[in-house]
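# Sharing a model that was predicted from the sequence below.
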Amino acid sequence: MDLAANRERMRRGELYHAFTPDLIAARARAKHACTRYNNAGDVPRRRLTELFRDILGDDSPLPPPAATPEDDDKLFDDDPWIEPPVAMDYGVNIKLGKNVFINFHAVFLDTCLITVGSRTLVGPNVSFYSGTHPLDPVIRQGTRGPELGKEVHVGEDCWIGGNVVILPGVTIGRGSVVGAGSVVTKSVPDFTVVAGNPAKTIRKIETAMDPASGIEWDGWVGESMATTAPETETVIGEQDETRTVPKS
């Protein structure tokens, strides 16, 4: 088997064989890198960032140390914050934007590319599945048969509730919200709330962000809060329920 061609088929989402020596070794590398990150304990932000970049295969240099530990931590404010433990198949097929937060027990099956946009918040026990298998068992053949995948993309400024599963080929649009416990089987438009199994549209999101230009909202300014702030907000509950509550 041409191993390079097999890897390229995996990257393109075509049928490929996962139990080749090189891909077994690649998954072992990611597994050991995740273990080092998960077991790091109480270490500075610099060390966590270094260990996490190792999982992703990101060898970009860290900034020079700052004068104090507090100032040094601030150098990494825009780096993703990933609560351990985390599990990834390869790591190198994952791209995270700035100021992303992913809570503990996240799972990334990154057969194909998985991206999470800047400022997106992800609850605990969320799974991103870019890998899948043929439906026909004659083709599937356990570990000896081929598998395949489709890219997963989560846009900027999203909120993904706990215990969500995102399936292969799904794109979640910018600013959207996925209710806790949902299974996302189809792509989600920008600024939309979805929930359920399978996830269905609950409502559109009214936002102070300009959907057309994508300009970031920079917070309430001065007295504008009293006249501009919405009086209510939508909360996605742990039981996939939505309710409207007074905005604090």
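Happy to help now that I have it.
# alpha carbons only for contacts and neighbour counts from here, please
Noted.
# Would you tell me which helix is longest in the chain?
In the chain, assigned by DSSP state H, the helix with the most residues is helix 21-38.
# which residues are contacting that helix?
For helix 21-38, the external contacting residues (CA atoms under 8 Å, 6 or more residues apart in numbering) are 3, 7, 18, 48, 51-52, 54-56, 84-91.
# Arg174 is in what secondary structure piece?
In the assignment (DSSP states H and E), Arg174 maps to no helix and no strand.
# circling back to that earlier point, filter the contacts of helix 21-38 down to the ones in strands?
Among the contacts of helix 21-38, DSSP state E puts Val86, Ala87, Met88 in strands.
# Let me know the closest of those to Val178.
Val178 lies nearest to Val86 out of those, by CA to CA, at 20.2 Å.
# Contacts only, for the residue nearest to the spatial centre of the chain.
Centroid-nearest residue in the chain, with CA atoms, centre = their mean: Val116, separated by 4.5 Å. Counting by CA under 8 Å, 6+ apart, Val116 makes contact with Lys95, Leu96, Gly97, Val100, His153, Val154, Gly155, Glu156.
# Below is structure B, check it against A:
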Amino acid sequence: MPSEREKMVNGELYDPTDPELLADSKRARELLAEYNRISGAEYERRLDLLDELFGTCAEACWIDPPFRCDYGYNVHVDEGFYANVGCVILDVCRVDIGRNCLFGPSVHVYTASHPLDPADRARGLAYGEPVSIGDDVWIGGRAVLNPGVTIGDGSVVASGAVVTDDVPEGVVVGGNPAGVVKELETG
């Protein structure tokens, strides 16, 4: 029988009050508390904390505090990632962030969700869907990426956009729900 953690990362209904998941969440909160508290001058220590927190953390990854996530180990970041202040990643499922991605302030990435069935919600169950962000993507401030979306390479998500569906490569999306507002020419 799969553990609650296995069910969680596989996108199945799971119990977030499971002792293993509570311990994982506590570990993440402790690492984040230190990360958010230390001075920006302690660059190497911040990188070490992100490396310890994330499933994968490539070189030249920087997140301006405060930063929040659920577990950390489901976040996989390629090189050249930068997130401005107030980033939140609810990582009950895998979050893949490609090379040279930029997040504006207060970008939120959600893999976590709750069942539509009120009986399952009343039992405290949850589930998630992975989020994938391609290479060279810019996510504007206060944008929200909902569970299960994929953002194509070279695309831009406008500030304040709420992404509910996949975004193709090389476009700008905006609005709520986000839709394509412009196709980009790349050189």
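Perfect, thanks for sending it. Note that this is a predicted model, so its numbers are computed, not measured.
# Tell me the residue in structure 2 aligned with the residue nearest to the centre of structure 1.
Alignment note (TM-score structural alignment): Val116 of structure 1 maps to Ile97 of structure 2.
# distance of that match from Gly160 of structure 2?
Noted for Ile97 of structure 2: a distance of 19 Å to Gly160 of structure 2, by CA to CA, to the nearest Å.
# for Ile139 of structure 2, same thing?
Distance from Ile139 of structure 2 to Gly160 of structure 2, by CA to CA: 9 Å.
# what does Val92 of structure 2 give?
To Gly160 of structure 2, Val92 of structure 2 is 23 Å away according to CA to CA.
# What of Glu12 of structure 2?
Counting by CA to CA, the gap from Glu12 of structure 2 to Gly160 of structure 2 is 29 Å.
# For the aligned residue in structure 1 for Gly141 of structure 2, which non-adjacent residue is spatially closest?
The alignment partner of Gly141 of structure 2 in structure 1, by TM-score structural alignment, is Gly162. Closest residue in space to Gly162 of structure 1, ignoring its immediate chain neighbours: Gly123 at 4.2 Å, by CA to CA, 6 or more residues apart in numbering.
# for Arg9 of structure 1, same thing?
Tyr16 (5.8 Å).
# burial measure for the counterpart of the one you found in structure 2, as a count.
In structure 2, the residue equivalent to Tyr16 of structure 1 is Tyr14, according to TM-score structural alignment. Applying other CA atoms under 10 Å, we find 21 residues neighbouring Tyr14 of structure 2.
# so where do the helices sit in structure 2?
Using DSSP H, helices in structure 2 cover 4-9, 19-37, 43-53, 118-122.
# mind listing what's buried in the first one?
Within helix 4-9 of structure 2, the residues scored as buried using 16 or more other CA atoms under 10 Å are Glu4, Arg5, Lys7, Met8, Val9.
# which one of these sits closest to Pro115 of structure 2?
Among those, and counting by CA to CA, the member closest to Pro115 of structure 2 is Met8, at 13.0 Å.
# Would you check how far apart that closest one and Thr111 of structure 2 are?
Using CA to CA, Met8 of structure 2 is found at 10 Å from Thr111 of structure 2.
# hmm, back to that, pipe the ones in strands among the contacts of helix 21-38 of structure 1 into a markdown table and attach distance to Tyr37 of structure 1 and neighbour count per row.
Shown next, in a markdown table, are those (distance: CA to CA, whole Å; neighbours: other CA atoms under 10 Å):
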| residue | distance to Tyr37 of structure 1 | neighbour count |
| --- | --- | --- |
| Val86 | 8 | 20 |
| Ala87 | 10 | 21 |
| Met88 | 12 | 22 |
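# what would those look like in TSV with distance to Gly196 of structure 1?
TSV is the format used below for these (distance: CA to CA, whole Å):
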residue	distance to Gly196 of structure 1
Val86	24
Ala87	25
Met88	25
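# Just give me the closest of these to Pro246 of structure 1.
Of these, the one sitting nearest to Pro246 of structure 1 (CA to CA) turns out to be Val86, at 35.0 Å.
# Ile166 of structure 1 versus the closest one, what's the distance?
16 Å.
# do Ala33 of structure 1 as well
24 Å.
# out of the two, which sits in the busier spot?
Between Ala33 of structure 1 and Ile166, counting by other CA under 10 Å, Ile166 is the more crowded of the two (27 against 22).
# what's the more buried one in contact with, if anything?
Counting by CA under 8 Å, 6+ apart, Ile166 of structure 1 has contacts Val126, Ser127, Phe128, Tyr129, Val152, Val183, Val184, Thr185.
# which one in structure 2 is aligned with the fourth one?
Mapped onto structure 2 by TM-score structural alignment, Tyr129 of structure 1 lines up with Tyr110.
# now Phe191 of structure 1
Match for Phe191 of structure 1 (TM-score structural alignment): Gly170.
# Spit out the contact partners of that match.
Gly170 of structure 2 neighbours (CA under 8 Å, 6+ apart): Gly152, Asp153, Gly154, Ser155, Val156, Glu183, Leu184, Glu185, Thr186.
# got it, and Ala126 of structure 2?
Taking CA under 8 Å, 6+ apart, we find Ala126 of structure 2 in contact with Leu13, Tyr14, Asp15, Pro16, Ala112, Ser113, His114, Pro115.
# If we only consider those residues, which is nearest to Ile38 of structure 2?
Checking the contacts of Ala126 of structure 2 against Ile38 of structure 2 with CA to CA, the nearest one is Ala112 at 28.2 Å.
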